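Engineer: Quick one, structure for this:
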Amino acid sequence: MFDGGFELLDLLRIGVDIAILWYVFYKLIMLIRGTKAIQLLKGIFVVLGIWFLSSESILDLQTVNWVMWQVIMWGFLGIIILFQPELRRALEQLGRGSFFSRNTASEEEILNQSINAIVKSCNYMAKRRIGALITIERETPMGDYVETGIPINGRLTNELLTNIFIPNTPLHDGAVIIKKDGIQAAACYLPLSENPFISKELGTRHRAAMGISEVTDALTIVVSEETGQISCTKNGELHRDLDQEKLVKMLKDNLEPKIIAPAKGNWSWRGKKNG
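Structural biologist: Okay, here's the model as predicted:
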């Protein structure tokens, strides 16, 4: 009984020990992701790999093994000097207690920031009669349409979205496709609607917006270059002449956060059933 209980406690202790180390390692990777430190991490793995392969038990490359060992011994001092800002940021987060916490920005906050960016950009372009075609992915994947454009993969901001549609720039002609809180691609081709009841006064952008709304559940915003009016399409319906208040309501009524994997903070937008 005692021996069995002792072995069980040992297994639990080992499991907790490994879990803590893996969690800390994961948080460190998330902290340095997207920074120059991630390239350093790759270099460290290369050095460790060469040192291991050159060891006496494998290739027995004594000179290479000795050089790699010196790099490992003195390299950590160089890492502390070169990456002092990243280390300081990690220690600051640890002191604030945010190192072990999830992302503080909720899905609702991210959605509101995205809506504000879209509305500000549309109002700016509408006042200056800059044509725009903005498609927001919901549940139906739009990978086929993203592939027709130029990859952006940037965070959605008012400035970036507006700059894409500035006339006589390489990306202004075509649609911007937004997924979650980022701009996936620009200058994308959308299918044109063949609905014979669409008003003849509407141009290619409106027909493309109607076309994509007929084959997907995407929400598409059009800024008219001729009139400066803002329109929106969904489920094959066209809502014309939207002011700022109506546009905000349209976006909020049809977009909402949907948590896919809370541990990773991933989410997407889906339309409300009554929308």
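
Engineer: From now on I want contacts and neighbour counts done on CA atoms only, so please keep to that.
Structural biologist: Fine.

Engineer: Tell me how far stretch 253-261 lies from the chain's centre.
Structural biologist: 15 Å (CA atoms, centre = their mean, to the nearest Å).

Engineer: With stretch 130-139 instead?
Structural biologist: Relative to the centre of its chain, stretch 130-139 is centred 17 Å away, using CA atoms, centre = their mean.

Engineer: List the contacts of it.
Structural biologist: Stretch 130-139 has contacts (CA atoms under 8 Å, 6 or more residues apart in numbering) with 122, 125, 165-167, 172, 174-180, 205, 209, 217-226, 228, 255, 268-271.

Engineer: What's the local residue count around residue 243?
Structural biologist: 15 (other CA atoms under 10 Å).

Engineer: Apologies, that question was intended for residue 165.
Structural biologist: Counted with other CA under 10 Å, residues neighbouring residue 165 total 25.

Engineer: that older thread, please list the members of the contacts of stretch 130-139 that lie in strands.
Structural biologist: 175-179, 219-223, 268-270 (DSSP state E).

Engineer: Next, the structure of the following sequence, for comparison with the previous one:
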Amino acid sequence: MPFANFTILDYLSNIVDIFLVWFVIYKLIMVIRGTKAVQLLKGIFVIIIVRSLSGFLGFHTLSWMMEQALTWGSIAVIIIFQPELRRALEQLGRGRLFSRSGTQEEEEQKHIIEAITKSVNYMAKRRIGALISIERETGMSDYIETGIPLNSTISSELLINIFIPNTPLHDGAVIIQKKEIAAAACYLPLSESPFISKELGTRHRAALGISEVTDSLTIIVSEETGSVSITKNGDLHRDLDTDVFREMLEKELSASMRAKQASSSILRRGKKQNG
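Structural biologist: Just a heads-up that it's a prediction; the model follows:
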């Protein structure tokens, strides 16, 4: 249809159509952000690029293989990622359209920082070993499934009780997800780096391991020395005192909250412009 024949209703219809497609894509990205599907999307992009280059360069066999991978890949995705797809649909079913206010987010963050700091100080003084991993952008659902689900409000008392020796949940990691203690007694991947000091135990290796494959912030309390450490992005920050620990925790969690608020503000601006 020529543009000259467009009516105002046609223009409005196209604008709403574009907005709805954009909104659906945005929500899908938000849903799969906490699953392995993010890595899958990267793999699909690689296949598409290889398919295009192989066709351009005349690599017919490689081009055919990539074509088959794209053709039958949709069926494989449904089979392999069935648990993630189910969780995504459940999240859509009970999701909220509007985010909470910034003030409420800040209050919740202060509560989390206070609870973690208080519990870590308590356990460090008594040399109670602990491993606490805080999910950020990269999803940790696969690791949460290895533990005992709790879905509990974060409190210093609960964190301390979880790591009391010889209790059912003390062995393993606590994973905090979306301002809740998602699970305890979780298994984290051990780092295979040859540069790790031999004096570090399994907790430190697990904390480094999870920081190498996700952007999580992981806290370790050593039961041998009572020292407190934090891992992030494959780096280990050891022997932190209370002030440095709190400052680092506030800095990292504040950065995560600002990133989420920025994405939410972009969504709200998009709604206003298209509304």
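
Engineer: which residues in the second structure form strands?
Structural biologist: Ranges of strands within the second structure are 130-134, 148-153, 173-177, 180-186, 217-221, 228-232, 235-237, based on DSSP E.

Engineer: so can I have a markdown table of those strands showing distance to residue 25 of the second structure and mean neighbour count?
Structural biologist: Formatted as a markdown table, those follow (distance: least, CA to CA, whole Å; neighbours: other CA atoms under 10 Å):
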| stretch | distance to residue 25 of the second structure | mean neighbour count |
| --- | --- | --- |
| strand 130-134 | 27 | 25 |
| strand 148-153 | 28 | 14 |
| strand 173-177 | 23 | 27 |
| strand 180-186 | 27 | 23 |
| strand 217-221 | 28 | 25 |
| strand 228-232 | 30 | 23 |
| strand 235-237 | 34 | 15 |
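
Engineer: Which one of these lies nearest to residue 70 of the second structure?
Structural biologist: If you check each of these against residue 70 of the second structure by CA to CA, strand 173-177 wins as the nearest, at 33.4 Å.

Engineer: Might you quantify the distance of the closest one from its chain's geometric centre?
Structural biologist: Here strand 173-177 of the second structure is found 11 Å from its chain centre; the criterion is CA atoms, centre = their mean.

Engineer: okay, the strands of the second structure in JSON lines with distance to residue 75 of the second structure next?
Structural biologist: As requested, these are exported to JSON lines (distance: least, CA to CA, whole Å):
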{"stretch": "strand 130-134", "distance to residue 75 of the second structure": "33"}
{"stretch": "strand 148-153", "distance to residue 75 of the second structure": "30"}
{"stretch": "strand 173-177", "distance to residue 75 of the second structure": "30"}
{"stretch": "strand 180-186", "distance to residue 75 of the second structure": "31"}
{"stretch": "strand 217-221", "distance to residue 75 of the second structure": "35"}
{"stretch": "strand 228-232", "distance to residue 75 of the second structure": "36"}
{"stretch": "strand 235-237", "distance to residue 75 of the second structure": "39"}
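
Engineer: so which of those gets nearest residue 16 of the second structure?
Structural biologist: Per CA to CA, nearest to residue 16 of the second structure of the strands of the second structure: strand 173-177, 34.3 Å.

Engineer: Find me the equivalent region of the closest one in the first structure.
Structural biologist: Strand 173-177 of the second structure lines up with residues 175-179 of the first structure when matched by TM-score structural alignment.

Engineer: follow-up on the earlier one: for the strands of the second structure, which one sits closest to residue 28 of the second structure?
Structural biologist: Proximity to residue 28 of the second structure (CA to CA) singles out strand 173-177 among the strands of the second structure, at 19.0 Å.

Engineer: Okay then, goodbye and thanks.
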